[in-house]
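Undergrad: My questions concern the predicted model and sequence given below.
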Amino acid sequence: MTDNSDTPLLGDIRVIEVASMVLAPSACVVLADFGAEVIKVEPLQTGDLNRNWHKIHGLPVSDMAYPFQMDNRNKKSIALDLKSEDGYEVFRRLVVNADVLVTNYRLKALQRLKLEYETIRAINPRIVYALATGFGEHGEERHKPGYDTVCYWSRSAIETQVFPYEGWLSAFPYGAGDHPSGMTLFAAIMTGLYRRQQTSEGCKVSTSLLANGAWANSIMLQAQLSGASFKDKRPRDNAYNFISLHYPTRDNRLLKMSMINSKKDWRPFCVALSRTDFLDDERFSTDAARVKNMPALIREVSATFATQDIAYWQSKLEQHDIPHAIVATYEEAANDKQKAANDIVVPLDHPEYGQMRTINSPFEVSGADKIKPGAAPGLGEHTREVLGGIGYSEDEIQQLLSDDCIQQLE
């Protein structure tokens, strides 16, 4: 990573973000990581809702607004009343010289605030206008409120796939559908910028949580579209296959198997488990026999894994190159040495919370270092700076402050 004085890859790109929560801001934080100037336009007083959503009952408890920090590092924040005439004029002047505008406001709000594509394009024909929605721009559900919990996970049938045979499914992690959808939005923005380079014209790019959920589960949805027959769910002990189950070990840890190429891995697997008797057991010696006697095989494999601790099995499975993983705790996942070795978890020097770490955006470009992660901005922290940069005098800025059109963090 580079310090902020070097010229970064996207250093000549100015982005206006009029968005809240996770999906659109997560796309913009990737742009900021590669050096784009991202100006986050927030409502007065409250700002982005994600500034306070770490306080939701049931989420990990912290004084730090960790969801907001994750998706808003290295951005500039201005607080602006878009409903006022003077506030909208500030926004208009920002748009004139911007390369990208990113929003995930609901469609009716975009119309009401004069933020829809046609209006923005009239202000700046070269702008790439990036829209993220819950349910898409068309159809009878287009105006519904949408979050990843309902648009991405539930409507894609992913929840149907992972719902347990008995009991209830726990909630998916905060933003776990938004972040992959944000990467799609990032890709759309970069594609739009490439199109502008080729045509000298701006364009609108868009995506939705609904579309990204379908894409994430597209292989199983394609099965349905192809007329495939889906099998009924079975309890674990009577699963269709042993190769991708979770297995408890003696120390009450969970081992996740993923032995997809069973023809290749069957013998090494038996050796790793010290169960070479499986190789000659007529119940398990062939693929067809294993399918016929799957409940018995699952019982035998489960009983074997229960005889030793997780570290023992990890060593044995690695020795024989069997695909597997230990189901990690959050502490283990955050302190994973493999993540550190690949700069997936990187240092963050926070002015309020000190030396800590954060999650890096998930790709690298050779010869283009990212900006070192910095603190997410305070609400309106850069209002004076940004307005000064688009030609407002100090007297004009002061008048806007007095009229409650803008807000500056003091």
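TA: That came in fine, so what should we check first? Because the structure is predicted, anything quoted here is derived from the model rather than measured. Residues are numbered from 1 along each chain as shown.

Undergrad: contacts and neighbour counts: CA atoms only from here.
TA: Noted.

Undergrad: mind checking the SS state of the residue nearest the centre of the chain?
TA: Nearest residue to the geometric centre of the chain (Cα atoms, centre = their mean): residue 179, 1.2 Å. Residue 179 falls in the helix class when you classify it by DSSP: H, G, I helix; E, B strand; the rest coil.

Undergrad: doesn't residue 26 make contact with it?
TA: Yes: assessed by Cα atoms under 8 Å, residue 179 is found in contact with residue 26 at 6.2 Å.

Undergrad: ok, and here's another one to check against it:
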Amino acid sequence: MTGALAGVRVIDLTQMLAGPYCTMMLADQGAEVIKIEPLGGDPTRHFGPFREDDKDHHFGGYFQSTNRNKLSVALDLKSPQGKQVFVRLASGADIVVENFRAGVMDRLKVGYETLAAENPRLVYAAIRGFGDPRTGASPHVDRPAFDVVAQAMGGAMGITGPDANTPLKIGPGIGDIFPAALASFGILAAFHHAQRTGQGQFVDVSMYDGIVSLCERIIYQYSYTGKSPVPEGNQHPILCPFGTYPALDGQVTIGCPRDSFWVELTAIMGRPELATDPRFRTNNDRLAHRAETVGIVQEWTSSRTKAEIEAELGLRVPFGPVNTAADIYADPHMAARQMLAEVEHPGSATPVTIASTPIRMTATPGGVHSRAPLAGEHTDLVLRSVGYSDAEISALKASGAVA
């Protein structure tokens, strides 16, 4: 498979979810991503779930999903020889990505300035909970942070929940994944600059900042109204109707972001008079009478199945069933868009399925083309690519610098 980033070399020092998701996005688009792991492998290799017939447990689903399309080099960054290998790899790379706490790479003497002195074109990206002092010293800089911390501090949990007093964590790890996507964008912007000018740079994304940017609505709401938004269940603070509604066999979503959709919906519900009723005529009217509006829609949906609601709304009103994973697998859209990718899983007799890339291109399609690597699976291959001889590689392995 070809990708738009074919020929771009990325050195990936990341672990857990945010960093690996960022470099996964680059790998999906054809970049050669070399994952640098400790000699014992990335700790997330031990996270499940595992297939029942997999007795080897080289890695579970967590690692497989976000480390596909990558090469693995096992390297001891604390050893002098390991540091030399890493600097040599970085000196010929286009991009380095890490998500350690601020200062870790500097204490190892392989931080941005050291690498940039060897490779001025290098784009060096860091994803941290509260950013890096190079771009703005946060008072929280030394605190550890994971998805739930970013969701809580960045505002996502504060507007999610059944009522104003019950904030909830959002299911997927958006505190990791959205900053990861922002980092991949920043990396490509910096890489474009480096290609034009020869000047590399440091790219910094704070997970906290990333979730604040995701929750941009609450920033302007507070500025305009002086009030902090709170959880409002499954309805929308600005649009109505726009949320989830009960069906006989589950839940559905219906949205009327324009008044014309409300006109269509009232006709379908057999209540066309509601389109001209002064309580419901415009979106702002419906917001002022939200409980009544929601109740009208709920009354209609609750006597129908999801399939019946879909058939009646057709192409006229924005609608979607609340899907389970099983529903997603069964939806023909997934096959048409090739969103469910099958890959080999070492130790299991049958392939496993992971989510593919949603980014589609006509000339350089990219996508999932290989499983996640075994720890150190490509050490020899990668080291040879930067000039190490087989004898030198054997000596490095004997010293414990690589595996």
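TA: Yes, it's here. Remember, predicted model here, so these are calculated numbers, not experimental data.

Undergrad: What's the TM-score once they're superposed?
TA: The TM-score (TM-score structural alignment, normalised by the length of the second structure) is 0.87; 391 aligned residues with a Cα RMSD of 2.9 Å.

Undergrad: For the residue nearest to the centre of the first structure, list the residues it contacts.
TA: 22, 23, 26, 27 (Cα atoms under 8 Å, 6 or more residues apart in numbering).

Undergrad: cutoff 10 Å now
TA: 22, 23, 24, 25, 26, 27, 71, 148, 185, 361 (Cα atoms under 10 Å, 6 or more residues apart in numbering).

Undergrad: And for residue 81 of the first structure?
TA: Per Cα under 10 Å, 6+ apart, neighbours of residue 81 of the first structure: 41-45, 87-88, 90-91, 404-407.

Undergrad: related to what we said a few turns ago, what touches both of residue 179 and residue 26 of the first structure?
TA: 71, 185, 361.

Undergrad: Spatially nearest residue to the residue located most distally from the centre of the second structure, not counting backbone neighbours?
TA: No residue in the second structure sits farther from the centre than residue 273, which is 44.5 Å out by Cα atoms, centre = their mean. The shortest distance from residue 273 of the second structure to any non-neighbouring residue, by Cα to Cα, 6 or more residues apart in numbering, is to residue 266 (7.6 Å).

Undergrad: my guess is that neighbour is in a helix, correct?
TA: Yes: counting by three-state DSSP, residue 266 of the second structure is located in a helix.

Undergrad: Could you check which residue of the first structure pairs with it?
TA: In the first structure, the residue equivalent to residue 266 of the second structure is residue 270, according to TM-score structural alignment.

Undergrad: doesn't residue 279 make contact with that match?
TA: Yes: proximity of residue 270 of the first structure to residue 279 meets the contact threshold set by Cα atoms under 10 Å, at 7.3 Å.

Undergrad: Most neighbours among the contacts of residue 81 of the first structure, which one is it?
TA: Within the contacts of residue 81 of the first structure, neighbour counts (other Cα atoms under 10 Å) peak at residue 406, which reaches 28 neighbours.

Undergrad: Tell me how many other residues surround residue 32 of the second structure.
TA: Neighbours of residue 32 of the second structure under the rule other Cα under 10 Å: 22.

Undergrad: And for residue 281 of the first structure?
TA: Neighbours of residue 281 of the first structure under the rule other Cα under 10 Å: 12.

Undergrad: go on, residue 243 of the first structure?
TA: Around residue 243 of the first structure there are 18 residues (other Cα under 10 Å).

Undergrad: How about the contacts made by it?
TA: Listed by Cα under 10 Å, 6+ apart, the contact set of residue 243 of the first structure reads 256, 257, 258, 259, 260, 261, 262, 266, 298, 323, 324.

Undergrad: okay if I get those residues as CSV plus distance to residue 8 of the first structure, secondary structure and neighbour count?
TA: Below are those laid out as CSV (distance: Cα to Cα, whole Å; DSSP: H, G, I helix; E, B strand; the rest coil; neighbours: other Cα atoms under 10 Å):
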residue, distance to residue 8 of the first structure, secondary structure, neighbour count
256, 40, strand, 17
257, 42, strand, 18
258, 40, coil, 15
259, 42, coil, 18
260, 42, coil, 12
261, 43, coil, 11
262, 46, helix, 14
266, 49, helix, 20
298, 53, helix, 22
323, 38, coil, 17
324, 38, strand, 18
